[in-house]
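1. Got a sequence here, can you model it:
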Amino acid sequence: MPSAKSSSDTLAPRERILVAAHALFYQDGIRATGVDKIIDQASVSKVTFYRQYPSKDELIRAYLDYRHGIWMSWFEMSLTQALHAGAAATLALSTTLRTWFSRADFRGCAFLNAAAELGSSNPEILKVVRQHKQEMAAVLDSLLASDGRPVGHALSLVIDGAIVHAQMGQVLDDVMDAFNVTAAAMLQR
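-> The predicted structure follows:
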C-alpha cells in the first residue's frame, strides 16, 4: 500500500493535518493520539487546526474517508495487476495481502482498529466501517466471482481473520497458508 506522506510544503493546512492524523492514528491509535501531537506533526497552529477540523470526531471521519480511498485504490489495483499477470484468484489475493502484511508500518486494518477503539462509543464509526467492508466485498465480487456467484462477503470475513492474525504477530507463512486453504475452497465452490 502506498504511503500517504507528501511534502508538507506543497500541501494546504487541511491536507497537512489530514496526512499527519492518518500517520499518527494508524501508527499509534486514534484515542492515543492527541490533537496537540497532530498539530505539531502538521506544523499548524491550534487556531488553524480548529478552523479546518472543529472537532476530533470530524478529523476521525475525514481520516477514515481518506484511508478508505487510499486503501481501496491500492487493493483493487494490486489485485487486478496480479490477476492480469495470470495468477489464479487465490494466489492473486494471497500475494496482495502478503505484500500489505509484510510492510514495516502494517498495523492491521484501520477500520477494524477504529471499530475496536471507538465503535461502542460512536455508532457513526461502525457505519463507516461497515461501508468500507461492503465496498471491499464488492471489489472482490467484481474481480473474483465465478459463474456469477458472489464471493466477496465470505472472502472479506476470511481476509479480516487473516488481518487480525497477522496483526497479532503470528508467523506470516502460517497465516497465509491457512488463508490460502480457506480462500481456495471458497473460490472453487
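2. Could you use CA atoms for every contact and neighbour count after this?
-> Noted.
3. what sits against the residue sitting furthest away from the middle of the chain?
-> Taking CA atoms, centre = their mean, the residue of the chain most remote from its mean C-alpha position is residue 47, at 30.0 Å. With CA atoms under 8 Å, 6 or more residues apart in numbering as the criterion, no residue contacts residue 47.
4. could you redo the last one with a cut-off of 10 Å?
-> Shown in contact with residue 47 (CA atoms under 10 Å, 6 or more residues apart in numbering): 39, 53-54.
5. now the other sequence, so there's something to compare against:
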Amino acid sequence: MTAADRLFYAHGVHAVGMDAVRAAAEVSLKRIYQLFPSKDDLVIGVLHHRTEQWTTGLEAAVGAATTPRGRLLAVFDYLDAWFREDDFRGCAFINSFGELGASSPAVADVVRTQKATFQAQLRERARAAGLPDAVGAQLAILAEGAQTTAAISGDPAAAGQARDAAELLIDAALARRV
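-> Now for the predicted structure:
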C-alpha cells in the first residue's frame, strides 16, 4: 500500500504499472493480486489509506485550536504545512479523480465520499462557531481551491491566501448574525 501510494502520488496512476508497484513493495505480483484483485482495487485501497492520514492530521491540527473560529482557520494552517512538504503534488483524491473518475465509478465514489465528508466536517465546525451551514461549504471550496492552486502553481502561499479569505468570510457571516 505504501509503495503504491508513493508511486501513484509522484507519477500518477496511469503512469505506474503493477510491476513497478511489485518492485517497490518487494512482494510478488501474485501477493498483490491476492490483496487487490485489480489496479482499481489498489487505487481504492490507497485512497482509503489517504483518508485515514488526512483525517488524523487534520483532526490533530484542528484539535490544537482553542476556539471554534480557530478550529475553522486551523484547517488552512494544516494545508499550509502540507503544501510546504517536499513531495507535495496536490490532493491525491483530486488527482485520482482527474485520472480515473470517468472510467472508474468505484474510484469516483471513494473520492466523492471523501470530499463530502470533508465538507460535512466543515459544516459541523461552522455550526459550532455559530455560523450557517453554507459557511462550512464555502470554506471547503476555499480549501479545495487552495490545494489545486498550490499544486499547479507550486506556491504554498495559496494556503495563506485561502486562510485570509476564510477569515473575511467568517467575520462577515458573524457580523450578519448580529
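6. What is the resulting TM-score of the chain superposition?
-> Aligned and superposed, the two chains score 0.86 in TM-score terms (TM-score structural alignment, normalised by the length of structure 2); 170 aligned residues with a CA RMSD of 2.0 Å.
7. Checking the counterpart of the residue farthest from the centre of structure 1 in structure 2 next. Helix, strand or coil?
-> Using TM-score structural alignment as the criterion, the counterpart of residue 47 of structure 1 in structure 2 is residue 30. Following DSSP: H, G, I helix; E, B strand; the rest coil, we place residue 30 of structure 2 in the helix state.
8. same question, residue 56 of structure 2
-> Three-state assignment for residue 56 of structure 2 (three-state DSSP): helix.
9. okay, stretch 82-90 of structure 2 sits on what stretch of structure 1?
-> Mapping stretch 82-90 of structure 2 onto structure 1 (TM-score structural alignment) gives residues 100-108.
10. what separates stretch 110-120 of structure 1 from the chain centre, distance-wise?
-> 12 Å (CA atoms, centre = their mean, to the nearest Å).
11. Give me the buried positions along that stretch.
-> 110-115, 117-119 (16 or more other CA atoms under 10 Å).
12. Helices - which of those land there?
-> Of the positions in the buried residues of stretch 110-120 of structure 1, 110-115, 117-118 sit in helices, assigned by DSSP state H.
13. just those now: which is nearest residue 139 of structure 1?
-> residue 111 (16.7 Å; CA to CA).
14. my guess is the closest one contacts residue 66, does it?
-> No: counting by CA atoms under 10 Å, residue 111 of structure 1 stays clear of residue 66, with 11.5 Å between them.
15. what's the nearest residue to the residue nearest the centre of structure 2 if we skip its chain neighbours?
-> Centroid-nearest residue in structure 2, with CA atoms, centre = their mean: residue 91, separated by 5.0 Å. The shortest distance from residue 91 of structure 2 to any non-neighbouring residue, by CA to CA, 6 or more residues apart in numbering, is to residue 147 (6.3 Å).
16. do the same with residue 1 of structure 2
-> Residue 1 of structure 2 sits nearest to residue 46 (CA to CA, 6+ apart), 6.1 Å away.
17. go on, residue 9 of structure 2?
-> residue 92 is the one closest to residue 9 of structure 2 (CA to CA, 6+ apart), at 6.3 Å.
18. Hmm, that neighbour is touching residue 7, no?
-> No: with contact defined as CA under 10 Å, residue 92 of structure 2 does not reach residue 7; the gap is 11.3 Å.
19. what do we get in structure 1 for residue 52 of structure 2?
-> Using TM-score structural alignment, residue 52 of structure 2 pairs with residue 69 in structure 1.
20. The strand or helix carrying residue 69 of structure 1 to helix 110-118, inter-axis angle?
-> Using DSSP states H and E, residue 69 of structure 1 maps to helix 56-84. Going by axes from the mean of the first three to the mean of the last three CA atoms, to 10 degrees, helix 56-84 of structure 1 is angled at 150 degrees with respect to helix 110-118.
21. Which other helices and strands does helix 56-84 of structure 1 contact?
-> helix 13-28, helix 46-52, helix 89-101, helix 110-118, helix 123-144 (3 or more CA pairs under 10 Å, 6 or more residues apart in numbering; DSSP states H and E).
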